[in-house]
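>>> Give me a 3D structure for the following:
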Amino acid sequence: MNFKVESFLSLLQKLKNIIFAVDKDLKIQFANENLCKELGIDNCFLVGEDIRNLLPPQIIQNYDIVPAINSVFESENGHEIYGATYSNSLSNKVIFLDIEMKRMGKERPLVLLIINDVTRRAKKEREFLLLFELVYLMLETKQLDKLSYLILTAVTAGHAFGFNRAFLLLVDQEKKFLKGSMGLGPTSNEEAREIWTQVSQKSLHDLLLMFNKLSSKEELPLFPLVEKLVYRMSSLPNFIKESIKKKKVIKATRWNEMIKKKKIFDILGVDEFIIIPLVSGDRTFGVIFADNIFTRAPITAENFEELNIFADYSSLAINRVLEYRRLENRKRELEEYQKLVNRLKDTLSFSEKLSTIGETVAYIAHEIRIPLSNIGGFASGILRKPDDLERVRKNAGIIADETKRLERLLDRSITFVKGPEINLNLENINDVMTDTLESMSNDFHEKDLTITKSLDANLPLIPIDRDRVKQAVLNILRNAVHATEKDGEISIKTTEEKDSIKIKIKDSGKGIAKEILPNIFNPFFSTRKRGLGLGLTITQKIVNAHGGYIKVESDVLKGTTFSIFLNKKKESKQVE
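Next up, the predicted model:
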């Protein structure tokens, strides 16, 4: 920047307004008296100077100053430019201008340029807009490092608070130390000019995207300096204590006699800096140090009010991110716990399977022992007296019965262990029920039981395995016969439900106690002395394999009702 432009900007910031009158050749023909007086001359040397040599090229190009002046000359209409922005990469400062143009005179027309420095007003407006933008971005940010970068960017960006550097110090988890976490800013004057030129036109959102390109905060140039900023919480310097206690931004200077230890000024390489406290309620999250090491611009209390508001929002955002991190850690712990629970369940399930297999083997061994003993005994009897044909026939009959008993036992055991194999065919469930009841007729007759049938004649054919369904119903009927006293009653009813066929088997027996009812389908659970406890387990497996389900209702001394629901559509599955 040339000397004339520097002088113009310096005077504008001091006078707050400057007035020029230029001719069609853009030569200055008049300047306000304050300007000349400030320069200390009677005849202002600016007269005859080209306006383009005074206004910053950035303003002339970005806001089309020359075409605007020419337009005012030609049309006689005025022209206004509000909030023209000039960024000085050397000072990391942004200047805001309002420029008003008016034509004056007819024979020798001139254009009057009224240039007002509105930086203070515009900065206030932008700072409040910045706070709104910050709040929005903070709400979106869930990573502590990303939030830290955003906070420090707001402190150092020229169109924000505009400090040269900023350092974030956070309280550790144990609340024993205040440690440097992140630093943002250049490390030299050359780097400062380069960075400030790059970021001057970027929004906070754009600047935040730059952080995404970093693999870690350690890549930031100031990180080696950040690592030196460590304090014990029990012995914080007075200036940090004061800022945290008052929850206010304060300025620390090397010349302040209250600050006994000056080491921090040597570490930062400055004579003054500010402390921004990050406190919410009674909880202290940390502090921010900010300085102007390169521009050496004096730190004033001009923006402290906005910085205090900014600190409040930043504290709330840090608290939110830390809570989010805590919940994420808790979530991960719960997920790990759930994985452990699932592993334990798998282990328990495997142990239960081993236990079930062991119980199955024990029961089968117990149940096989009696018929095998009988078979062995009666076979020996045949061998001893092979000529006694009557005895041989009697013993052979007993052996045949015991063999069938063994076959039934093995069939049940295999069905329980492997699960029933289902072969579906379209069948009339009423035929299956009639066939099943006929096979139980002797059992009914022995107890003089009354059998009531109510079979819906309009039922559709359904896909079932006839033999398996018969086996399932037989198991329920055998239990019903066992539970029902002599001269009792058993009723069988079939009906069509919405998507299924319902088989209802009701007895007038002694019923099942409430505390026992949840266990009746468990393997090896039986209330009979010689019961294997697999009948209802197998029944449930068969019904489930058909895609159906069973409901049980029971009242002690009144009886029990089993309701089997079988799908009308093909929906079978192999049960393990």
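
>>> rest of the way, CA atoms for contacts and neighbours
OK.

>>> measure stretch 477-491 end to end?
One end of stretch 477-491 to the other measures 10 Å (C-alpha to C-alpha, to the nearest Å).

>>> What residues sit buried inside the longest strand anywhere in the chain?
Identified as the longest strand of the chain according to DSSP state E is strand 93-104. Neighbour counts over strand 93-104 (16 or more other C-alpha atoms under 10 Å) mark 93, 94, 95, 96, 97, 98, 99, 100, 101, 102, 103 as buried.

>>> same for it, what does it pack against?
Contact partners of strand 93-104 among helices and strands, from 3 or more C-alpha pairs under 8 Å, 6 or more residues apart in numbering; DSSP states H and E: helix 65-75, strand 79-88, strand 110-117, helix 119-140.

>>> got the angle between the longest one and strand 93-104?
By that I understand helix 119-140. Here the directions of helix 119-140 and strand 93-104 differ by 130 degrees (axes from the mean of the first three to the mean of the last three C-alpha atoms, to 10 degrees).

>>> same for helix 119-140, what does it pack against?
Under the contact definition 3+ C-alpha pairs under 8 Å, 6+ apart, helix 119-140 sits against strand 93-104, helix 144-156, helix 204-211, helix 304-384.

>>> To compare with the earlier structure, here is another sequence to fold:
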Amino acid sequence: MADLDLRISGAIDHLSHLQSLFERLEMGAMVVDSNFRICWVNKQIRHIDYCLQSLDDITPEHPRAIDRTLCGGCPVARACLAPRDRLFFSEQFTDRHSQTRRTFSIIIQHLSNEAEKPGPFIVFVRDISSREAAFREKQELQTLLANVLDNTVDAVITLDLKSEIHSWNRGAWQAFGYDKKEVRGKHISMLFPADGAAAQSFDEIHRLVEEKGFVHNHRARMFTKDKRVIDVAVTQTVMNNSAGEPFGHSLIIRDISKVVHLEQLLSHKVIQLTKLLQMDDIIRSAKTLEEITDVILVAVTAGEGLRFNRSFLLLVNPIAQNLAGVEAVGPSSPEEAHRIYSQHFFEHPTLAEIIHQRQILGAQADLFVNEMVRRIEIPLSERSHPLIRCLMENRPYLYMRGGAEDGVLQPVLSHIHSDEFVAVPLVWQDQHIGIIIADNSVTRREITMEDIQFLSSFASRAASGIASIQLQEDLRIKVEELKNSYKELSRMQETSLRHERLAALGEMAGKVAHEVRNPLSAIGGFARLVLRTSPSEENKKYLGIIADEAKRLEDILGEVLGYVKMASEEFLPQDLNALVDECRMIVERQNPDKRFRILTQFDPELPLLACNANRLKQAFINILQNAVDAMGRNGQVTIRTRRDSGVALVEFTDTGVGIAQENMAHLFEAFFTTKPRGVGLGLNITKKIIEQHKGQISAKSRLGEGTTFEIRIPMDLKEGNHAGYPQKEASYR
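Prediction:
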């Protein structure tokens, strides 16, 4: 309303050049604002006796409020305070001087389309005691009213009771483009389309006017002469004659297209900001690089996101120093696009639901476009490449086919098959992370500057999320490396301490074993000698026990001495098959009371092997003896030799009880044994012997089925140096 008051003041200034016209009128005139203050009067109204309120010294700068206490006796005051749907008044009043009854006409022109307040307005007052005076006044008032209406910026239209246009001011011509001659007598519905929301607006306005007698600032859409659609605010009231009977309608129509456009822009920006905040929340919830790339690409293409058809993610590879395709989202064909869009049209999935669905599909999601994007590799050294410039200069790039850069982009275009795309950089705190490429290759919708700005805003948030994930991954790797380093350091410390203890123990054990071995050999030798010559069966029993235990102690001392001092002997070419077969025979002789058999499958083309024969026999015998000890009666050991890519391979497979899984990790550790009378050095010594030959030993076992030891030793490959040892099967013992 304050705006309208200012407009009235401006109108008065504008009408200053009409002041002489108002002063020459044979009627009184005054302007009243929305607060019922008289802002301006002409000299004629000052001399009208029936106006009981003093009107002297009134100017626009010094308005005077209407005295409401005079309404009972002042027709002007009554007219000013009357309902706004009354525009014409005929008042009778007794002249105070002549005591005669005189008739005056009062015409009020409201200059506001607001129904809440009846101002501001212009009041015209004239003595119409005679018919001739009333007729002249009507003509003059109509002319003056038309002049006033033509100077307003709003469209002011009057209708008859048939809703046909009766008057059409300049504001209506400027708003709709029709001349008054083109619309006079036409139905007002010509400004509304025959169907759609605009037609509904016309019906709604008509219904409200029928119910209430007026409609205020009702928003609608109307058509201009050149078929443009404009947004308007419509105020419509019923006009009544002096008898209170309706004779038409008045419409004030204001073009609010610019206001609506600004509201739409603001609403669109709010929606965009809301989407960005939602997508930012989802990005922050991602835990891995794979998750965040899914989130970013889905957000670019989803209906709840940026609504592009396809999106491609290229990240900087710091090792290869290139920009490489990582992942993509989008249909591979128009048919697939139609299927996806149709499904989403009816289901309306949220952004989070789409991302969850992709996580379920895994590697099968968008397989075709993923294969395309992963072929893209652009060296970072190609600074003139448009996509590298986009990344390094941190600014978006819009490509349209047919430009000067078709040639340099051809390798990329051959993979993504796009005629138009936008690339935006992923940069976070001067860290160049990669780029997002998006297009509308299916719908062919043009990429606008608004699309690019929205995508750029999203890319800054995406870059922050990727940088955070990469930082977390780097930190995780560093922490893992520190943990591994700490474990390795602890292991090395434990190994060092263990070696020190074993060295001390070995030195002591070597001295003790050396001092005990000779007397023990004598005891065992004499016990066996007496055993052969003693006639007493009871003595033979005890002597046999002495001889066996002495032999067992000799074997233990042998293992201890072998562990303490691994003799460095000369490596000579040996026939590996013959060496293994000799070990077979030794083990068979050492176990005459056990029923088992040893099968051999030797490679006759196996070359000679440079080795320490005694040490290898010790290793092989240890394995064979363990196999015999693990088997029951009628057990079987199979020995295989073969050549495998420059390596001599020996396998020992038994049918014994097998080794428990929890013991496999300790199998080659010193002093680890599951035998009730074992020392636990046999396999440890075997491993050391094999390692002395630059070889490897491994084992695999299953409880109840048996164990296989595999030994791999590098060969001395010389042409014609074959062993030629035949396959054979040991006799059943």
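
>>> Can you calculate the TM-score here?
The TM-score (TM-score structural alignment, normalised by the length of the first structure) is 0.43; 314 aligned residues with a C-alpha RMSD of 5.3 Å.

>>> before we move on, back to that, which stretch among the helices and strands packed on helix 119-140 of the first structure comes nearest residue 567 of the first structure?
Residue 567 of the first structure lies closest, by C-alpha to C-alpha, to one member of those: helix 304-384, at 29.7 Å.

>>> next structured bit after the closest one?
Note on helix 304-384 of the first structure: by DSSP states H and E, the next helix or strand toward the C-terminus is helix 389-418.

>>> For residue 195 of the first structure, find the nearest of the helices and strands packed on strand 93-104 of the first structure.
strand 79-88 (11.7 Å).

>>> Which strands and helices lie in contact with the closest one?
Using 3+ C-alpha pairs under 8 Å, 6+ apart as the contact test, the elements touching strand 79-88 of the first structure are helix 57-62, strand 93-104.

>>> got the buried residues for the shortest one?
Of the residues in helix 57-62 of the first structure, those with enough neighbours to count as buried (16+ other C-alpha under 10 Å) are 59, 60.

>>> hang on, the earlier thing: make a markdown table out of the helices and strands packed on strand 93-104 of the first structure and add distance to residue 205 of the first structure.
As requested, these are exported to a markdown table (distance: least, C-alpha to C-alpha, whole Å):
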| stretch | distance to residue 205 of the first structure |
| --- | --- |
| helix 65-75 | 30 |
| strand 79-88 | 19 |
| strand 110-117 | 27 |
| helix 119-140 | 7 |
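
>>> Most tightly packed of the ones you listed?
Mean neighbour count (mean count of other C-alpha atoms under 10 Å) peaks for strand 110-117 among those, with a mean of 21.

>>> so that one versus strand 93-104, what angle?
Relative orientation of strand 110-117 of the first structure and strand 93-104, computed by the same axes, to 10 degrees: 150 degrees.

>>> could you pull out the strands for the stretch 301-450 of the second structure?
Taking DSSP state E, counting those that start in this stretch as the test, the strands found in the stretch 301-450 of the second structure are 310-317, 322-329, 377-379, 397-400, 420-428, 431-439.

>>> closest to residue 206 of the second structure out of those strands?
Of all these, strand 431-439 sits nearest to residue 206 of the second structure, with 47.4 Å by C-alpha to C-alpha.

>>> What are the buried residues along that closest one?
Neighbour-count burial for strand 431-439 of the second structure [16+ other C-alpha under 10 Å]: 432, 433, 434, 435, 436, 437, 438, 439.

>>> closest one to residue 192 of the first structure among the helices and strands packed on strand 93-104 of the first structure?
Nearest of those (C-alpha to C-alpha): strand 79-88, 11.3 Å.

>>> Now do the nearest residue to residue 437 of the second structure once chain neighbours are set aside: how many residues are near it, please.
The spatially closest residue to residue 437 of the second structure, leaving aside those adjacent along the chain, is residue 423, at 4.4 Å (C-alpha to C-alpha, 6 or more residues apart in numbering). Neighbour count of residue 423 of the second structure, defined by other C-alpha atoms under 10 Å: 25.

>>> returning to that earlier point: just send the buried residues of strand 431-439 of the second structure back as a markdown table, with distance to residue 158 of the second structure too.
Shown next, in a markdown table, are these (distance: C-alpha to C-alpha, whole Å):
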| residue | distance to residue 158 of the second structure |
| --- | --- |
| 432 | 66 |
| 433 | 66 |
| 434 | 65 |
| 435 | 61 |
| 436 | 59 |
| 437 | 58 |
| 438 | 54 |
| 439 | 53 |
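
>>> Between those residues, which sits nearest residue 105 of the second structure?
Nearest to residue 105 of the second structure among these is residue 439, at 72.0 Å by C-alpha to C-alpha.

>>> Isn't the closest one up against residue 300?
No - contact criterion C-alpha atoms under 8 Å: residue 439 of the second structure and residue 300 do not qualify, at 9.8 Å.

>>> Check which element follows the longest strand seen in the second structure along the chain.
The longest strand of the second structure (DSSP E) is strand 229-240. Using DSSP H and E, the next helix or strand after strand 229-240 of the second structure towards the C-terminus is strand 246-255.
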